[in-house]
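Chemist: got a predicted structure here, sequence first:
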Amino acid sequence: MKKFLKFLKPYRTYIFVSLGLVFLQALSELYLPDLMSDIVNYGIVNGDIGYILRKGELMILIALGGTFAAVVSSYLSAQSSMGFGKMLREEIFTKVENFSLYEFNKFGTASLITRTTNDVNQLQIAVLMGLRMVARAPLMAVGSIVMTVSKDTRLSLIVFVSVFVVLSLVYIFYKTATPIFRAIQKKIDRVNLILRENLTGIRVIRAFNKIDYEKRRFDVANRDLTETSMKVNRLVSGLMPLIMLISNLTFIALIWFGGIRIDRGQMQVGDLMAIIQYVMQIMFSIVMLSMIFVMLPRASASALRIQEVLDEPFKIKDPEKVEEIKDVKGVIEFKNVTFRYPGAEEPVLYDVSFKAEPGKVTAIIGSTGAGKSTILNLILRFYDINEGSILVDGVDIRNLKQENLRSIIGYVPQKALLFSGTVAENIRFGSKNVTDEDIKRAADIAQATEFVSSMMNGFNSEVSQGGVNLSGGQKQRLAIARAVAKKARIYLFDDCFSALDFKTDLKVRTALKKEIKDATVIIVAQRAATIMNADQIIVLHEGKVVGIGTHNELMKYCDVYKDIVSSQISEEELA
């Protein structure tokens, strides 16, 4: 928890003032039973109405002052804890935004969402309770014990025994509950994971009639979380009645032995009443502390999970000595590149070498799993290679800043991803310098203008989250427009024409060829017809380059390419 104190620094003035007000509130609450004791001992016993009124007025003023301190302190504590949560979420979000795919795969999306929301919320509540209760409860407990001893030393021995027993129970609960709370957070991750998979994959689930299966899977995870939560709730539900039982037994003992001492003339009635109130405050303080101890294990588990994210080192980071490309041409060269995914036994790419030049279209084709999309991921430096080098204009991409590298690349992913907002905002997403004219031109090139114009508000029409209000082909065309509007020096198209019909595919590629004729273009494709006219075709098979050349050249000597083409295009069409 100490590592999170930096997030409270901007609110230290609020915190100090809040703690000061908590101290004043505690003093006022400790003073009230003493005043009541005086009223009984000297006012009521002697029948002094004036004394009772004077002390009563003082009690009202002190109670009002304590209430004011409590209200302001609660406000400042809330401001501090909410601000703490806001800054912590920003810190986690910033960290995660800079994660490579290595770190994303390690934590998982569902877990990162839980850590950013649920876990931060647990810490936020812990801070709020800490400022309000952790500061107040010890003051009240210690102050009440001191006042009890000052009223009657012998009777206070009962209080010490009760406090020792209650604190022992709280400690046992803390030690028992901590591992259970850690398990709960992991099981929340599991529930979130299944829920997220169901929400994003609802079409597949319905198409394969797996609704009942997914319900059972969710029920298992949900029941597991419920049972674990019930286990810790049973501990909590058992702790509170025990504390109340000990409190009531303490009151009985105080009244019993206090009555004997009053009967013997060893103490006054007002003092016994004050002691009973102080004991109530002591027990209430311990209950507050026990509530803290209920929250602390969960907050501790959440803090560890958040710290894991914040302490995770970046697998891919910018070099200490950064190189720059002054006049970007966009020449990409792979030199003996070998790459394996984390945890994989065999490389997905082995000794890959090729060169892609500006003004030329380089196409990559191969069977499923050959490593085509992996090549684009490596150019974008989503992963770092194991052997060899990838050069842009002769500079190893590991010596470039990631931001600078990606700023010269226009990327269209295999699965078109759009964000909630307008059509124009999605096209402008690639660069902040995109004008309205650039948006319209990019949409024309991507053959998106026709369907965008038919929408109610044209380019200002809203795109739902994930683009669910658009068809697959429409989403791909907007993704292409987003890349084109960026006016990059390098374009990477990852099988992004698959959802287009052949006529639209041809139109898009023809328009693209004119618009980005001076840029380096790399196209990953499954359809041979899409890349037959490429200047250079790279054929991958089981992670190795088995052929490089034009369509006609590869048809002469590359058996793998011939098999791919013949499986898709008839001899008559080829002729």
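Modeler: Here it is on my side, so go on.
Chemist: only C-alpha atoms from now on, for both contacts and neighbour counts.
Modeler: OK.
Chemist: and Gln474, what is it in contact with?
Modeler: 448, 451 (CA atoms under 8 Å, 6 or more residues apart in numbering).
Chemist: gap between it and Ala446?
Modeler: 10 Å (CA to CA, to the nearest Å).
Chemist: please enumerate the shared neighbours of these two.
Modeler: Between them, Gln474 and Ala446 share no contacting residue, judged by CA under 8 Å, 6+ apart.
Chemist: can you tell me, leaving aside adjacent residues, what's nearest to the residue most central in space within the chain?
Modeler: Centroid-nearest residue in the chain: Thr116, 2.7 Å away (criterion: CA atoms, centre = their mean). Leaving aside its chain neighbours, Thr116 sits nearest to Arg89 (5.9 Å; criterion: CA to CA, 6 or more residues apart in numbering).
Chemist: presented hereafter is structure B, for comparison with structure A:
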Amino acid sequence: MIRSLAKHINGFKKDSILTPVFMLLEVAMEMVIPLLMASIIDDGVEAGNIHHIYTIGIWMVLAACVSLIAGVLGGKFGARASTGFARNLRKAMYENIQTFSFSNIDKFSTAGLVTRLTTDVTNMQNAYQMILRMCTRAPASLICAMAMSFFINARLACVYLIAVIVLGCCLFLIMSRTTKYFQQVFHRYDDLNASIQENINGIRVVKAYVREDYENKKFTKASGNVYKMFVKAESILTLNAPLMQFTVYSCILLISWFGAKMIVNSTFTTGELMSMLTYCMNILMSLMMLSFVFVMITMSYASAQRISEVLNEKSDIVNPENPVMKVSDGSIVFDHVDFAYKKNSEEPVLKDINLAIRPGETIGIIGGTGSAKSSLVNLISRLYDVTAGSVSVGGVDVRKYDIETLRNEVAVVLQKNVLFSGTILDNLRWGDKNATEEECIRACQLACADEFIQKFPKKYETYIEQGGTNVSGGQKQRLCIARALLKKPKILILDDSTSAVDTATDAKIRRAFAEEIPGTTKLIIAQRISSVQHADRIIVMDDGKINGIGTHDELLETNGIYRDVYESQTSGGDFDENGGER
């Protein structure tokens, strides 16, 4: 874990090295100042030597200035190193997420990934800065102050040693108790983010069903869980301050008591006593800083594990060593294909699929909910890999293709249509970033989208809100189809992507496909018989298996499932020759 995180310090190694260097310089100057102060008191004030007071005073000012400058520079370089480290982590996580296959993405929740990119990275940033500054300063200050104290008076310094041991044991007990709460709190953050995301995404449904109170209660519960975990941890951490104050004041009293007796017996000087009291504060404040460092490291350890999970997750779909860089045609062959979303699944989703599709053929796919229609077509563009058997496109196993080459030739309009914030043209050019406006218009005409775009005041410069919330479901589907057509693919897959389109428009889209892109292999998943009845062949899926293949007329005669669906959809009327309802 540490190794996977440490490599993201690249670009900020210099700052990461300079920070502890300047922190050590700051500590060195702070340790010198009490000695100079003792010299002023003993050799200057008590001896009446004004020249000595001036000379040592100048050295004290210089030491303080060097300490100040070193502290400022340490803070500057530490801030640059920690923020740079956080930037690199976010970038690396985001870039790695982009490489994930669908099966990799399924391992993480959306809310969990958001928490990792925000809260967890912020915790790592704070922890890294603490490690560079406090983890250098606190131990160095503690060791140096203890060494100087023993140098001045070993017997009196034993008070510090006892205090450090007692305080260290108490802090260890506190930290061990709080660790488990901090490790649990980030899972509560995931629940909180999930509640927020779900509510915002579905705000229209929430308002339509007047469920604001229910959503408020759900958020309050998630927020309350985070609150409770932090309260439990912080209530234990609050023992830090009184424990530290008790130890500090006890040490001051003991040092003052024993030191005063030693001064009376002429075995100790006033300046040395002042130095010991100063080192007392340095030692105990160093312990307090270490306790805060331990708290931050404890919090960040859970974050570091969660970040490492994302960074170390490798896509299970990768390019072969010598990938095929060209798809010759749109033929598709399924050869004894089995598929399961999880490797250890008891039963595969797809079972022994054997299918051959010719280039330019139009294939309809129909079946009940959960019959694995979408799973079947997801294997063609290698969004998932088969569990057994093989899928070939253009006569080549899809696992031998360069992934980008394959997916550029297989356009998929997914069941969940997604539009991004930007103009209509911006969204269309996701299909082809170099497409001209004329090409975009032509694609929209084929998808029957141009007719409603022309009614917008700004036409193709109309701004689409995030998720396409300012267009209807049918308009969104047609824009997504146009976007896919701009890729000029050899295979076009429409995964129930005309469900929100009226049957007349659906018929127009299919007719345009037949006339304008006859060489493109078209796979149309649909719930309506009218959407597939004019296909060259229709595949009937049932429980992950192919139940029947044939034309519309053939299946009406030979396939019970297809006939039942047809009769249920035509019981209230029949279909015209174009597939539209009369």
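Modeler: Thanks, I have the structure now. These figures come from a predicted structure and were not determined experimentally.
Chemist: can you pull the TM-score for these?
Modeler: Scored against TM-score structural alignment, normalised by the length of the first structure, the superposed chains reach a TM-score of 0.95; 574 aligned residues with a CA RMSD of 2.0 Å.
Chemist: hang on, the earlier thing: and the residue nearest to Thr116 of the first structure, how far from Gln79 of the first structure?
Modeler: On the measure of CA to CA, Arg89 of the first structure and Gln79 of the first structure end up 15 Å apart.
Chemist: those two: which is more packed in?
Modeler: Neighbour count, other CA atoms under 10 Å: between Arg89 of the first structure and Gln79, Arg89 has more, with 19 against 15.
Chemist: next up, the contacts around that one.
Modeler: Neighbouring residues of Arg89 of the first structure by CA under 8 Å, 6+ apart: 116-117, 120.
Chemist: and the strands in the second structure?
Modeler: Along the second structure, the stretches classed as strands by DSSP state E are 332-339, 350-357, 362-367, 388-393, 396-397, 410-413, 422-423, 463-464, 491-495, 521-525, 537-542, 545-550.
Chemist: and the fourth one, what does it pack onto?
Modeler: On a contact count with 3 or more CA pairs under 8 Å, 6 or more residues apart in numbering; DSSP states H and E, strand 388-393 of the second structure meets strand 332-339.
Chemist: kindly report the same for the last one.
Modeler: Where contact means 3+ CA pairs under 8 Å, 6+ apart, strand 545-550 of the second structure is packed against strand 350-357, strand 537-542.
Chemist: and the angle from it to strand 537-542?
Modeler: 150 degrees (axes from the mean of the first three to the mean of the last three CA atoms, to 10 degrees).
Chemist: just the third one next, same as before
Modeler: For strand 362-367 of the second structure against strand 537-542, the angle between stretch directions is 20 degrees (the same axes, to 10 degrees).
Chemist: mean deviation of strand 362-367 of the second structure from the first structure?
Modeler: Strand 362-367 of the second structure differs from its equivalent in the first structure by a mean of 0.9 Å after superposition (mean CA distance after the TM-score superposition for the first structure).
Chemist: same question, the fourth one
Modeler: In the superposition with the first structure, the aligned residues lie an average of 1.6 Å away from strand 388-393 of the second structure, counting by mean CA distance after the TM-score superposition for the first structure.
Chemist: next one: that strand to chain centre, how far?
Modeler: 32 Å (CA atoms, centre = their mean, to the nearest Å).
Chemist: what comes into contact with it?
Modeler: Outside strand 388-393 of the second structure, the residues that touch it by CA under 8 Å, 6+ apart are 327, 329-339, 379-380, 397-398.
Chemist: and of those residues, the nearest to Gly370 of the second structure?
Modeler: Phe339 (14.0 Å; CA to CA).
Chemist: map that closest one onto the first structure.
Modeler: Aligned counterpart of Phe339 of the second structure in the first structure: Phe339 (TM-score structural alignment).
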